[in-house]
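> what follows is a predicted structure for the sequence shown.
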Amino acid sequence: MNYTKVMEAVKKIKETYSGKPRIGLILGSGLGVLADEITAPTVIKYHDVPYFPVSTVEGHAGQFVFGKLEHQEVVAMQGRFHFYEGYSMQDVTFPVRVMKELGVEILIVTNAAGGVNELFHAGDLMLISDHINFTGTSPLIGQNDDHFGPRFPDMSDAYRLDLREQARLLAQNLEIGVREGVYAGFTGPTYETPAEIRMMRTLGADAVGMSTVSEVIVANHCGLRCLGISCITNMAAGILDQPLSHEEVIETTEQVKETFLTYVKALVGNVK
């Protein structure tokens, strides 16, 4: 990843937005509604930022929203990029590096995921405790740029324990039932087969999806503290006798919208 390109993107954004966001939010499929809660918003379309890809998936608006949320200065990615859209892993994670250079310290990553743990139900929220990278690649492959981080970054606390502890306590106070588990990242765009899901369960995965892993790798590389939240939008292949669809994903996120909004807003307002 080219440091000069990142700084050109940052410079372009600062022509429109002069603030310094402390918290970054990456909003997954159907979860972009959270950005509508940001007050005094400054909206910057991805296509107006140099070197940015463009979101092509339903439920991803394709814009940055800067402003205040629960008295915190934030930037929300209303729509993310995916490896299956044909972008490189470096392109997919480019916005994470841009957010870091804009001043972000904490990154809250959300996604829509399939439930692998048979105790889960569609509509559950899951704090990500760790991940399994099943994409077969990494956004850090290639020459390392020390501007961003070390050649061999540590991933033993990728989803920060201190943030998860705060998130668990907040959920209790709000009386919101929150699961916790391991997220397995695949490339997509096909949904996983029943055999792959059985394998994932054997390996210790609780949920599966097509994003997040590469973003969190890069966030850790450049020193961001990460918190991950999956919305379990459907049970993964082979658990229920029904086909999987993106329409179901969007429908479930709509159903849990209010709980999701309440929880993430509380997190933004309280995380330290």
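Nice, I can see it.

> when you work out contacts or count neighbours from here on, use the C-alpha atoms and nothing else.
Will do.

> ok, and what's touching the helix or strand residue 90 falls within?
Secondary structure from DSSP states H and E places residue 90 in helix 89-102. Under the contact criterion CA atoms under 8 Å, 6 or more residues apart in numbering, helix 89-102 has outside partners 1, 6-7, 9-10, 20-21, 24, 52-53, 75, 80-83, 138-140, 148, 214-215, 218-219, 222, 224.

> all strands for the protein, in order.
23-27, 39-45, 63-69, 72-78, 106-115, 125-133, 178-185, 207-209, 225-235 (DSSP state E).

> now the fifth one: how far from the chain's centre is it?
When you say that, I think you mean strand 106-115. How far strand 106-115 lies from its chain's middle: 4 Å, per CA atoms, centre = their mean, to the nearest Å.

> in the protein, which residue is closest to the centre?
residue 109 (2.9 Å; CA atoms, centre = their mean).

> would you enumerate the residues in contact with it?
For residue 109, the contact set (CA under 8 Å, 6+ apart) comprises 25, 26, 27, 28, 212, 216, 226, 227, 228, 229.

> what residue of this structure is the furthest out?
residue 241 (28.7 Å).

> quick revisit: the inter-axis angle of the helix holding residue 90 versus strand 63-69?
Between helix 89-102 and strand 63-69, the angle comes out at 30 degrees (axes from the mean of the first three to the mean of the last three CA atoms, to 10 degrees).

> from the chain's centre, how far out does helix 89-102 sit?
For helix 89-102 - counting by CA atoms, centre = their mean - the centre lies 12 Å from the chain centre.

> structure two is appended below for comparative analysis:
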Amino acid sequence: MSLPEYIPEIKSFLTEHGFPEQVDAAVILGSGLGSFGDHIENSDTIPYEDIPSFPVSTVEGHSGSLIFGEVGGKSVVAFSGRFHHYEGHDFAKTVLPVQLASVFGVNKLIISNAAGGINLRYHVGDLMIIDSIIKQFMMVSEPAVSTWSSRFEEYALEVKQIARDLGIETQMGTYLYVKGPNYESKAEIKAFRKMGGDAVGMSTAPELIEAAKLDIKTAAISLITNAAAGVTGEKLDHAEVKEAADKKKEVFARLVKGLIQQF
């Protein structure tokens, strides 16, 4: 599969600034989860705005920097902040981190996000391993669903076992993608629950589809940072995201480090 010409150009820029030609693992950090960067050893950080052809993340809770270093002897590149369609980026640009991971030859990609809980059994602070997605209003091509779905479900089961071995409790469920940026209405959440959605968010699905097209082994984890509209009757507030992420950051970091080593 051919990649946009700016992807190898970005790689050249990064290797000229000390990045290696090949990296073991890549991590995309969602809202409020950027503190994982503190767990990367011997790190080198480059702001997105300093990288040619790189978009700039404008969302609260996304620092907007690329971090390279090591975790347990494995070379890791972490994207502290992502690019959302609702920020004005076309879908081709939102998957830039996945494409860059591909040209660095990563053998595992870990995608995280903050999501609203739809499943009434979920609680704020739960970690949900994504084993399926529902795509709403997304205009991107995708690989053959049969092969991708079965393979991704296998990856999710592997992540579940690694989490269990680490003593970390997780949920497993379906992530429903919406374009945003507004939170969903009560009626929409009710409909999404009937469709089979367990959590809802404004990212990740395009990245998962791109990773499948590029044949990258991928784990995807949602941190349930708030109950979706109509679940509790409380008004939704982005501050909830940061608060929930802060409470779970050490458990999240332990799971990601385990995945870097074992996935």
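Now that the structure is in, tell me what you want to look at. Keep in mind that what you see is a predicted model, and the values were worked out from it rather than measured.

> picking up where we left off before, if I line the two up, what does the residue nearest to the centre of structure 1 land on in structure 2?
Using TM-score structural alignment as the criterion, residue 109 of structure 1 maps onto residue 111 of structure 2.

> now swap in residue 43 of structure 1 and tell me
By TM-score structural alignment, residue 43 of structure 1 lines up with residue 45 in structure 2.

> pretty sure its match is touching residue 67, no?
Yes: at 4.5 Å, residue 45 of structure 2 counts as touching residue 67 under the criterion of CA atoms under 8 Å.

> what sits against residue 79 of structure 1?
26, 27, 28, 29, 32, 55, 59, 60, 61, 62, 63.

> how much space between residue 91 of structure 2 and residue 116 of structure 2?
Residue 91 of structure 2 sits 22 Å away from residue 116 of structure 2, going by CA to CA, to the nearest Å.

> which one of these two has more residues nearby?
residue 116 (30 against 17; other CA atoms under 10 Å).

> got the contact list for that one?
Per CA under 8 Å, 6+ apart, neighbours of residue 116 of structure 2: 199, 200, 201, 224, 225, 226, 227, 228.

> tell me, how many residues neighbour the fifth one?
Burial measure for residue 225 of structure 2: 29 neighbouring residues, criterion other CA under 10 Å.

> what about the closest residue to residue 47 of structure 2 other than its chain neighbours, neighbour count?
Leaving aside its chain neighbours, residue 47 of structure 2 sits nearest to residue 65 (4.1 Å; criterion: CA to CA, 6 or more residues apart in numbering). Using other CA under 10 Å, residue 65 of structure 2 has 22 other residues around it.

> measure the counterpart of residue 165 of structure 2 in structure 1 to residue 165 of structure 1 for me?
Aligning on TM-score structural alignment places residue 165 of structure 2 opposite residue 173 in structure 1. Residue 173 of structure 1 sits 13 Å away from residue 165 of structure 1, going by CA to CA.

> can you find the partner of residue 246 of structure 2 in structure 1?
Per TM-score structural alignment, residue 246 of structure 2 is aligned with residue 254.

> need the contact list for that match.
So residue 254 of structure 1 contacts residue 30 (CA under 8 Å, 6+ apart).

> could you measure from it over to residue 124 of structure 1?
Relative to residue 124 of structure 1, and taking CA to CA, residue 254 of structure 1 is found at 13 Å.

> one more: residue 107 of structure 1?
21 Å.

> which one's more surrounded, these two?
The neighbour count for residue 107 of structure 1 versus residue 124, taken as other CA under 10 Å, is higher for residue 107 (27 against 20).

> so what's that one up against?
23, 24, 25, 26, 219, 224, 225, 226, 227.

> next, count neighbours for the counterpart of residue 126 of structure 1 in structure 2.
Under the alignment (TM-score structural alignment), residue 126 of structure 1 maps onto residue 128 of structure 2. By other CA under 10 Å, the residues close to residue 128 of structure 2 number 26.

> cool, residue 54 of structure 1 as well?
That count, for residue 54 of structure 1 with other CA under 10 Å as the rule, works out to 20.

> swap in residue 9 of structure 1?
Residues contacting residue 9 of structure 1 under the criterion other CA under 10 Å number 20.

> the equivalent of residue 187 of structure 2 over in structure 1: what's it in contact with?
By TM-score structural alignment, residue 187 of structure 2 lines up with residue 195 in structure 1. Listed by CA under 8 Å, 6+ apart, the contact set of residue 195 of structure 1 reads residue 238.

> try 10 Å
201, 237, 238 (CA atoms under 10 Å, 6 or more residues apart in numbering).

> now residue 242 of structure 1
235, 236.

> what's the match for it in structure 2?
Using TM-score structural alignment, residue 242 of structure 1 lines up with residue 234 in structure 2.

> that match and residue 23 of structure 2: what is the separation?
Residue 234 of structure 2 sits 43 Å away from residue 23 of structure 2, going by CA to CA.
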